[in-house]
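J.: turn this into a model:
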Amino acid sequence: MASIDYYLGTVSPYCYLAGRRLEEIADKHGASITYKPVDLLQLFDRTGGVRPADRHASRLEYRRQELLRWAEFLRIPFNIKPAYWPVNTAPSSYAVIAAQQAGGGDLGGLAHGFTRAVWAEERDISDDSVIRELLEAHGFDPALADKGLLVGAETYGRNLDEAVEAGAFGAPFYIVRETGQRFWGQDRLDFLDRHLASL
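T.: Predicted coordinates for the structure are as follows:
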């Protein structure tokens, strides 16, 4: 059985565009997924990337057009200027980490729920009440928002180190442990699907 390390950002628009396709692909091939939320801004800093706020205007305009094109193609709601972006991603990331440790709920739904909250629902994913609501909606104890703080903080930092070491430099980033094959971006999920089929 293949194992996929999924490096994600709970505020990433590209993780939102990915939707639940990763989970569908993993189910099809009997693969497991380990969710690894990372601080994307620090990941950019450590791997030669440029933070969105520091990018040239031409890159920002292309990003805007591309996001809207993909949202239309995928037929999903998308607000190019969400009310709560940028936002502190640590609390939501800790919640994903705590939920993964606790088990028993829909972890993929939770991770996607955070990105959808930002890019389609105009919700603040750093707000404790939003985090608790999303935890409960996806089958987890809302108290994980508090219980997982220490472990979440430690794992969040470790995820960043692991991402850099593994060769990840953005999100969504998928790495198949058994083969070392890397796939960057929601538009590479078809290639991940084909790779898993070949194993």
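J.: switch to C-alpha atoms for all contacts and neighbour counts from now on
T.: Will do.
J.: just the helices in this protein please.
T.: For the chain, the helices defined by DSSP state H cover 13-18, 21-29, 40-47, 57-74, 90-102, 107-119, 128-137, 144-147, 149-166, 189-197.
J.: please generate a structure for the following sequence too, so the two can be compared:
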Amino acid sequence: MAHIDYFFSTLSPYAYLAGTRLEQVADKHGASVTYKPVDIATLFGRTGGTPPKDRHPSRLELRAQELVRQSKKLELPINLKPAFWPTNAAPSSYAIIAAQAAGGGDLGKLVHGFMAAVWADDKDIAQDDVVRGALQDAGFDPSLADSGLLAGAETYAANLEEAVTRGVFGAPFYITDTDQRFWGQDRIEDLDLYLSGKL
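T.: The predicted model follows:
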């Protein structure tokens, strides 16, 4: 059975625009997925990337245009100036890590729910009530927001080190068990084709 390691940040607009297409591709091919949230700002710094706030205006202008075009194409609403961005991604990331360990809910829905909270719903995913609400909406016990914080912090840090070691430099980033790497929500179709044996 194929396996996909999914590296992402709950603050990434491009990971938000991926929607639940990864889960659809995984279901189609019977592939398992491990969700690996990472500290994207630190990842950028360690792999030669530049945080949006430090990018040249030309890059920021194109980014804004591209996000709008992609949101229309994918029929996902997006707010280019969300009220709570950037914010602390750790609480949402820890919740995802705890939910993945606990099982019993829809992990893809949880991950997408956090990103939609940022980019469509103007919610602060660093706030406890938002984290609990996302857990509950995805079928998980809201108390996971309180449990396993130490393990969450350790796994979050380990995910970053693994990302750097395995060649990840942005989000969303997908790596198959055959070390085929796909960067960007616009490469999910290529991931699908690869798993189909066509690439």
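J.: could I get the TM-score for this pair?
T.: The TM-score (TM-score structural alignment, normalised by the length of structure 1) is 0.98; 198 aligned residues with a Cα RMSD of 0.8 Å.
J.: OK, contacts around the nearest residue to residue 10 of structure 2 once chain neighbours are set aside?
T.: Counting by Cα to Cα, 6 or more residues apart in numbering, residue 10 of structure 2 lies nearest to residue 115, which is 5.4 Å off, once chain neighbours are set aside. Shown in contact with residue 115 of structure 2 (Cα atoms under 8 Å, 6 or more residues apart in numbering): 10-13, 15-16.
J.: as JSON lines, those residues with distance to residue 169 of structure 2 and neighbour count would be great.
T.: Formatted as JSON lines, those follow (distance: Cα to Cα, whole Å; neighbours: other Cα atoms under 10 Å):
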{"residue": "10", "distance to residue 169 of structure 2": "15", "neighbour count": "32"}
{"residue": "11", "distance to residue 169 of structure 2": "15", "neighbour count": "28"}
{"residue": "12", "distance to residue 169 of structure 2": "13", "neighbour count": "18"}
{"residue": "13", "distance to residue 169 of structure 2": "15", "neighbour count": "21"}
{"residue": "15", "distance to residue 169 of structure 2": "13", "neighbour count": "23"}
{"residue": "16", "distance to residue 169 of structure 2": "17", "neighbour count": "28"}
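J.: returning to that earlier point: output the helices of structure 1 as JSON lines; include the columns distance to residue 84 of structure 1.
T.: Output for the helices of structure 1, formatted as JSON lines (distance: least, Cα to Cα, whole Å):
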{"stretch": "helix 13-18", "distance to residue 84 of structure 1": "12"}
{"stretch": "helix 21-29", "distance to residue 84 of structure 1": "25"}
{"stretch": "helix 40-47", "distance to residue 84 of structure 1": "16"}
{"stretch": "helix 57-74", "distance to residue 84 of structure 1": "17"}
{"stretch": "helix 90-102", "distance to residue 84 of structure 1": "13"}
{"stretch": "helix 107-119", "distance to residue 84 of structure 1": "6"}
{"stretch": "helix 128-137", "distance to residue 84 of structure 1": "12"}
{"stretch": "helix 144-147", "distance to residue 84 of structure 1": "19"}
{"stretch": "helix 149-166", "distance to residue 84 of structure 1": "21"}
{"stretch": "helix 189-197", "distance to residue 84 of structure 1": "27"}
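J.: residue range for stretch 80-99 of structure 2 in structure 1?
T.: The aligned range for stretch 80-99 of structure 2 in structure 1 is 80-99, by TM-score structural alignment.
J.: show me what counts as buried in the matching stretch.
T.: Buried residues in stretch 80-99 of structure 1, counted by 16 or more other Cα atoms under 10 Å: 80, 82, 84-85, 88-99.
J.: out of those, which one sits closest to residue 25 of structure 1?
T.: Closest approach between these and residue 25 of structure 1, by Cα to Cα: residue 96, at 20.3 Å.
J.: coming back round to it: and of the helices of structure 1, who's closest to residue 172 of structure 1?
T.: Short answer: helix 13-18, nearest of the helices of structure 1 by Cα to Cα, at 5.3 Å.
J.: re the thing from before, in a markdown table: the contacts of residue 115 of structure 2, plus distance to residue 172 of structure 2.
T.: As requested, these are exported to a markdown table (distance: Cα to Cα, whole Å):
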| residue | distance to residue 172 of structure 2 |
| --- | --- |
| 10 | 10 |
| 11 | 11 |
| 12 | 8 |
| 13 | 9 |
| 15 | 5 |
| 16 | 9 |
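J.: and which of the residues you listed is nearest residue 2 of structure 2?
T.: Top of the list for closeness to residue 2 of structure 2, among the contacts of residue 115 of structure 2 and by Cα to Cα, is residue 15 at 21.3 Å.
J.: excluding sequence neighbours, find me the nearest residue to that closest one.
T.: Distances taken as Cα to Cα, 6+ apart place residue 172 nearest to residue 15 of structure 2, at 4.9 Å, with adjacent residues excluded.
J.: quick one: neighbours of the one you found, just the number.
T.: Using other Cα atoms under 10 Å, residue 172 of structure 2 is surrounded by 26 other residues.
J.: before we move on, what about the one 5 residues further on?
T.: The criterion is other Cα under 10 Å. On that basis, residue 177 of structure 2 has 11 neighbouring residues.
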